[in-house]
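Trainee: Give the three-dimensional model of this entry:
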Amino acid sequence: MDTMPDWQDSDLKEQPRRSRPNENHLLINAFAPRDASPLVSLARRIAESGCNVVEARLATLGQEVCAQMLAQGSWDAIAKLESALARMEREDGTRMVYFRTALREAQGNALPYIVEVTAADKPGVLYQLAEFFEHHGVSIENMSCSRYRAAQTGADVFSAQFTVGIPVDTHIAGLRDDFLEFCDGLNLDAILDPMKF
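Mentor: The predicted model follows:
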């Protein structure tokens, strides 16, 4: 069996990795009134530009719909998409923010956990929760918060769900104790559990 000479093998190993043609990314935020959701129009322009959607989120906040998408494509496809988004902003009146970015690197040193919090609504709850996690070196990966009126009592209620990344060298039981003590001090009902896949 033929084998590759040592000099050829070493030359191949030392060659720099070439970037793939589809490794260009555009992060897009589009805002429009609820009766004119930007989802279909935005997804169509991404497809027509020859790009793919890597990640997408949609939320209705107040009277506005916010669509967030991460598009991937070749350099010229992303440039074509940027032009299409500028036209969409001019012609449809959609408010847009977009810029080039890169994929997030995998976090091999963090454990995914779910946090759920419910409490009587009062100013500063979200700030205090975010500050707690930042102080403990815990990254917030995803978050959803809302305020609603309890059907039985009519009281205003704050509700939040977080996906967080806890560093692997963190003492989980200690962090959980600190978090629950913190929540007790603010009269928050909360859980901190590992994410189940």
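
Trainee: going forward, measure contacts between C-alpha atoms and count neighbours the same way
Mentor: OK.

Trainee: do you know how far the nearest residue to residue 80 once chain neighbours are set aside is from residue 73?
Mentor: Nearest residue to residue 80 in three dimensions, chain neighbours excluded: residue 49, at 5.8 Å (CA to CA, 6 or more residues apart in numbering). Distance, residue 49 to residue 73, by CA to CA, to the nearest Å: 9 Å.

Trainee: one more to line up against the first:
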Amino acid sequence: GILSDIATLVSESDCNILDSRHAIYGQEFSLTMIIEGTHNAITRIELSIPEMCQRRDLLSILKRTREHTKQNLTHLYDVEFNGVDNPGQIQAITRFFADQQVSISAFRQTTSVDDETGHKMMRFKLVVNIPDDVAMPEFRYNLNLLCQVLHLTSNIIDKHKG
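Mentor: Below is the predicted model of the structure:
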């Protein structure tokens, strides 16, 4: 598949994949990766990936970056919100996390219509990395206050505890 072809190109170019994320959105494949190598090796991969993508009818965007700093993902949490879908909820929730210096690494929202009430319902799930210096009891309390204002329920699950 596509990942195997890209991994082969990276290896043949004398580079290493430091980090990557991929997803399928509908019928579309998305891949983000951080590759390391010498200047010449990076140049080789910059030339070979677009060629391979063109053969597979894919769009490629390449960008040189500075040295990669590995993320500390020791405090990963799933955070789920449920309730009637109203404008501004996602904005308020993502602003809350940004204000707390909590990084969002995944984001998914689904909507449906409640058969009984006819209301448009929303389910919104995040994967977040909460820094060491965030006091969890206070964080949970403030998140619950926000959810009350937004008329949502929430659940926080530590991914390392299950």
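
Trainee: circling back: residues near the residue nearest to residue 80 of the first structure, how many?
Mentor: Residue neighbour count, defined by other CA atoms under 10 Å, stands at 19 for residue 49 of the first structure.

Trainee: give the contact list for it.
Mentor: Residues near residue 49 of the first structure by CA atoms under 8 Å, 6 or more residues apart in numbering: 77, 78, 80, 81, 84.

Trainee: Just give me which of these are shared by the second structure.
Mentor: Here those are checked against the second structure with both residues aligned by TM-score structural alignment, their matches' CA atoms under 8 Å, and the contacts held in both are 77, 78, 80, 81.

Trainee: Quick check: which element contains the first one?
Mentor: To tie it back to what came earlier, the one meant is residue 77 of the first structure. Under the criterion of DSSP states H and E, residue 77 of the first structure resides in helix 75-92.

Trainee: after that helix, next one along is what?
Mentor: Next along from helix 75-92 of the first structure, by DSSP H and E: strand 95-101.

Trainee: Identify the residue of the second structure aligned to residue 182 of the first structure.
Mentor: Aligned by TM-score structural alignment, residue 182 of the first structure pairs with residue 146 of the second structure.

Trainee: so which strand or helix has that match?
Mentor: Per DSSP H and E, residue 146 of the second structure falls inside helix 136-150.

Trainee: Which secondary structure elements does that helix sit against?
Mentor: Counting contacts by 3 or more CA pairs under 8 Å, 6 or more residues apart in numbering; DSSP states H and E, helix 136-150 of the second structure is packed against helix 89-99, strand 152-158.
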